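predicted coordinates and the sequence they were generated for:
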Amino acid sequence: MTMYGYFLSCEEFTPHELLEQARMAEQAGFRALAISDHFHPWNDEQGQSPFVWSMIGALSQVTSLPVTTLVSCPTVRLHPAVSAQAAATSANLSDGGFRFGVGSGEALNEHIVGADWPDAGVRLQMLEEAVQIIRRLFTGERVTHRGNHFTVENARLYTLPDTPPPIYVSGFGPQAAALAGRLGDGFVTMQPDAGLVGQFRRGGGGDKPVLGGLKVCWDSDRDRAVKTVHRLWPNEQLPGELPQILPTPEHFEQASSLVTEEMTAAAGTFGDDPQEHLTAIRAFADADFDEVYINQIGPDQRQFFDFYRTSVLPELG
């Protein structure tokens, strides 16, 4: 049976708002949390970007729900050894309720340290090497590693959970789905693409969990909801590899100027009709996803949680 969770958007909300959303999500009946990991928001209108590892520590103290990063990049902005320490501490704090979602990253967040931004194939090689390092560190052994992309000298994690957190690998194409099947404890992808899920399962994923997510905008006025999404998240409609290679929020704003309200309206889930929300969510279950995380865009958070508590989650079982 598919599990339904709430997605905390670090790009749009302050730390205190995210903590309150986590509390409301648990009260509404969501069974898990996911959280984004960004240095920048996608655009200045979103306007926030708290440090995800601080947020996970705080979440462990205000909710009993498991938390998954969707997703962190453990290759450029943070070295794999530092990422491993952050993930191990998070798993320890949450009594094993932390899952480490990882991906190959976006220039938006990773270029800030001055490193060259490699092409997609190299980024996947870096991710594979990083995950191998992280898994070794999760054993508690002392690790020295000299690879194609990373060096580790005499590193050992002293604070570990009883069980290492599972590592879920993100991907949006066949090559990444195959890597996730071979390397990950699960697969993360944001579209209800049954073909991609099948490639993951055939590539070694088997019955490992597949996680997805979608953004919605509850509002009593559907047209107003469309305007809210078009103002805050037009980047959701940018095609292809653009989200991985554009380096600043200003570049995303320039590219997003080509996204019209009509394009936004045709691609999202808006308003207060439960059936529209249920149809969008069930598309993931129909595509063989195990977990689906829903994010409410805009300020109407309490109304959204009331709506899902009474009209959506009961219908999903």
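Looks like it arrived, so ask away.

CA atoms for contacts and neighbours, from now on please.
Noted.

report the distance from the helix or strand containing residue 278 to the chain centre.
Here residue 278, judged by DSSP states H and E, is contained in helix 274-286. Mean-position distance between helix 274-286 and its chain equals 19 Å (C-alpha atoms, centre = their mean, to the nearest Å).

can you map out the helices along the stretch 151-300 of the chain?
174-183, 194-200, 222-232, 242-245, 249-256, 261-267, 274-286 (DSSP state H, counting those that start in this stretch).

switch those over to TSV; also include distance to residue 57.
As requested, those are exported to TSV (distance: least, C-alpha to C-alpha, whole Å):
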stretch	distance to residue 57
helix 174-183	27
helix 194-200	31
helix 222-232	27
helix 242-245	28
helix 249-256	27
helix 261-267	34
helix 274-286	29
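
out of the ones you listed, which is closest to residue 38?
helix 249-256 (11.7 Å; C-alpha to C-alpha).

now do that closest one against helix 222-232, angle only.
Counting by axes from the mean of the first three to the mean of the last three C-alpha atoms, to 10 degrees, helix 249-256 points 130 degrees away from the direction of helix 222-232.

before we move on, the earlier item: tell me which residues in the helix holding residue 278 are buried?
Neighbour-count burial for helix 274-286 flags 274, 277, 278, 280, 281, 282, 284, 285 (criterion: 16 or more other C-alpha atoms under 10 Å).

next one for the comparison:
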Amino acid sequence: MTRIGFHASHEQIGPRQLLADVQHAERAGFAMAMCSDHLAPWSERQGHSGFTLSWLGAALARTNLEFGCVHAPGQRYHPTVTAQAIATLGEMFPGRFWIALGSGENMNEHVTDDRWPDKETRTQRLEECVDVIRRLLGGGTVTHRGLINLHEARVWERADPMPLLIAPAVSVESAARVAKWADGLVTINQPIDTLRQVIDAYRSAGGRGKIALQVHLSWAPTDTEALAIAHDQWRTNVFGAEIAWDLHSPEAFDEVARFVPPEALHDHVRISADVRQHAEWLAEYADLGFDDIYCHHVGQDQAGFIDAFGEHVLQAWKEN
């Protein structure tokens, strides 16, 4: 049966409150949680971006949930640092932590003052990172020269089981390419036909493991409020991948989003005051074959959403 999880949005909520939110989500019946590792939020209105890797230690210690994290090695993070973090969390919390390794976005990575590479170079750099991270997690001493460099690197902690290295992918092409190295796939809500193609591309290329979906949604007591929340908090996220990859700051995202109308959010966020409608949408995604679905309410106040979904969605989901 498809599991329903909670997305903890570091870009929108301060780490102290987010820790309370994820504990609340566990009490309400969410089965697991995930988050992203950003240095900057998508918008100045969001206004947060805590250090995800340290927050995860607290969240794993204060809940019994399984956690995942989307993370970009290669520029802001040397892959040795990434491997050490994975091994540490995996050793402390066996079987409860996975990481999705992506190629990153300029707004988080430009701070190193290194050139922001083109997409193909970023993808090749990620593939090198995945290879050396696996070798480091396996106990090897690694020297590597390429788009990333290591000299006799070794990670001394061993996690048993080794945390899964998941691939985040949105396009059909990316889903097929990551199949050669990924232990599973995570993607975001898109039109049903597109999601079906993403799943088929991953499986047809030999992709193994679970397939997960992060669903951006907005719930409030009225449809008007739900739409206003989505427009305020998520209108910077309605653009194509090229913009999301390459813009360098929250201010730049806010500038390009100035004229996005509220109705445009319906193409990117599931917006409704009706929890039955949200349950139907989740059931559509489950029917596609997703093993795990993570609900991301795009508002900054999570309490009402958690309570409403816990009572009206999660309870019915378990009974079906």
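Structure's in. What do you need? Predicted model only: the values in this text are computed from it and were never measured.

so which of the helices of the stretch 151-300 of structure 1 gets nearest residue 151 of structure 1?
With respect to residue 151 of structure 1, and counting by C-alpha to C-alpha, the nearest of these is helix 174-183 at 20.0 Å.

corresponding residues in structure 2 for the closest one?
Using TM-score structural alignment, helix 174-183 of structure 1 corresponds to residues 172-181 of structure 2.

give the buried residues for that stretch.
For stretch 172-181 of structure 2, a neighbour-count test (16+ other C-alpha under 10 Å) marks 172, 174, 175, 176, 177, 178, 179, 181 as buried.

do the same with stretch 286-303 of structure 1
Here stretch 286-303 of structure 1 shows 287-298, 301 as buried, counting by 16+ other C-alpha under 10 Å.

who are the contact partners of the residue located most distally from the centre of structure 1?
Computed with C-alpha atoms, centre = their mean, the residue of structure 1 farthest from its C-alpha average is residue 154, at 31.0 Å. Neighbouring residues of residue 154 of structure 1 by C-alpha atoms under 8 Å, 6 or more residues apart in numbering: 142, 143, 144.

so which of the residues you listed are in strands?
In strands, defined here by DSSP state E, the members of the contacts of residue 154 of structure 1 are 143, 144.

closest one to residue 202 of structure 1 out of the contacts of residue 154 of structure 1, please.
Using C-alpha to C-alpha, those come closest to residue 202 of structure 1 at residue 143, 32.1 Å.

tell me the counterpart of that closest one in structure 2.
Per TM-score structural alignment, residue 143 of structure 1 is aligned with residue 142.

count of neighbours near that match?
When neighbours are defined as other C-alpha atoms under 10 Å, residue 142 of structure 2 has 17 of them.

count of neighbours near residue 222 of structure 2?
With other C-alpha under 10 Å as criterion, residue 222 of structure 2 counts 11.

and the one 5 residues further on, by the same measure?
Per other C-alpha under 10 Å, the neighbour tally for residue 227 of structure 2 reads 23.

nearest spatial neighbour of the residue of structure 1 sitting at the aligned position of it, chain-adjacent residues omitted?
Using TM-score structural alignment, the partner of residue 227 of structure 2 in structure 1 is residue 226. Nearest residue to residue 226 of structure 1 in three dimensions, chain neighbours excluded: residue 265, at 5.8 Å (C-alpha to C-alpha, 6 or more residues apart in numbering).

just give me the neighbour total for the one you found.
As a burial measure, residue 265 of structure 1 scores 17 neighbours (other C-alpha under 10 Å).

residue 183 of structure 2 is in contact with residue 206, isn't it?
No - using C-alpha atoms under 8 Å as the test, residue 183 of structure 2 is too far from residue 206 to be in contact (10.8 Å).

which of these two has more neighbours?
Remark: of residue 183 of structure 2 and residue 206, residue 183 carries more neighbours, 20 against 15, as counted by other C-alpha under 10 Å.

what separates that one from residue 280 of structure 2, distance-wise?
The gap separating residue 183 of structure 2 from residue 280 of structure 2 is 29 Å, by C-alpha to C-alpha, to the nearest Å.

mean distance between the helix holding residue 278 of structure 1 and structure 2 after superposition?
Here the mean offset of helix 274-286 of structure 1 against structure 2 after fitting is 1.9 Å, by mean C-alpha distance after the TM-score superposition for structure 1.

quick one: list the elements packing against that helix.
When contacts are defined as 3 or more C-alpha pairs under 8 Å, 6 or more residues apart in numbering; DSSP states H and E, helix 274-286 of structure 1 packs onto strand 210-216.

residues contacting the closest residue to residue 283 of structure 1 other than its chain neighbours?
Nearest non-adjacent residue to residue 283 of structure 1, counting by C-alpha to C-alpha, 6+ apart: residue 192, 6.0 Å away. Counting by C-alpha under 8 Å, 6+ apart, residue 192 of structure 1 touches 212, 283, 284, 287, 289.

so what does residue 11 of structure 1 match up with in structure 2?
Aligned counterpart of residue 11 of structure 1 in structure 2: residue 11 (TM-score structural alignment).

just checking, what packs against the lengthiest helix in structure 2?
The longest helix of structure 2 (DSSP state H) is helix 119-137. On a contact count with 3+ C-alpha pairs under 8 Å, 6+ apart, helix 119-137 of structure 2 meets helix 79-92, strand 142-144.

how big is the offset of that helix relative to structure 1?
Helix 119-137 of structure 2, aligned to structure 1 and superposed, deviates on average by 0.6 Å (mean C-alpha distance after the TM-score superposition for structure 1).

any residues touching that helix, and which ones?
Outside helix 119-137 of structure 2, the residues that touch it by C-alpha under 8 Å, 6+ apart are 72-74, 79-80, 82-84, 87, 101-103, 141-142, 144, 146-148, 153-155, 158-159, 162, 181.

residue 193 of structure 1 touches residue 289, doesn't it?
No - at 9.3 Å, residue 193 of structure 1 does not count as touching residue 289 under the criterion of C-alpha under 8 Å.

would you agree residue 35 of structure 1 is in contact with residue 12?
No - using C-alpha under 8 Å, residue 35 of structure 1 makes no contact with residue 12, being 11.6 Å away.

neighbours of residue 245 of structure 1, how many?
Residue 245 of structure 1 has 17 neighbouring residues, counting by other C-alpha under 10 Å.

can I assume it is in contact with residue 106?
Yes - between residue 245 of structure 1 and residue 106 there is a contact under C-alpha under 8 Å: 6.2 Å.

let me see the ranges of the helices in the stretch 1-150 of structure 2.
Assigned by DSSP H, counting those that start in this stretch, the stretch 1-150 of structure 2 shows helices spanning 15-28, 52-62, 79-92, 106-109, 119-137.

got the contact list for the nearest residue to residue 287 of structure 1 once chain neighbours are set aside?
The shortest distance from residue 287 of structure 1 to any residue other than its chain neighbours is 4.4 Å, reached at residue 194 (C-alpha to C-alpha, 6+ apart). Residues counted as contacts of residue 194 of structure 1 (C-alpha under 8 Å, 6+ apart) are 286, 287, 288.
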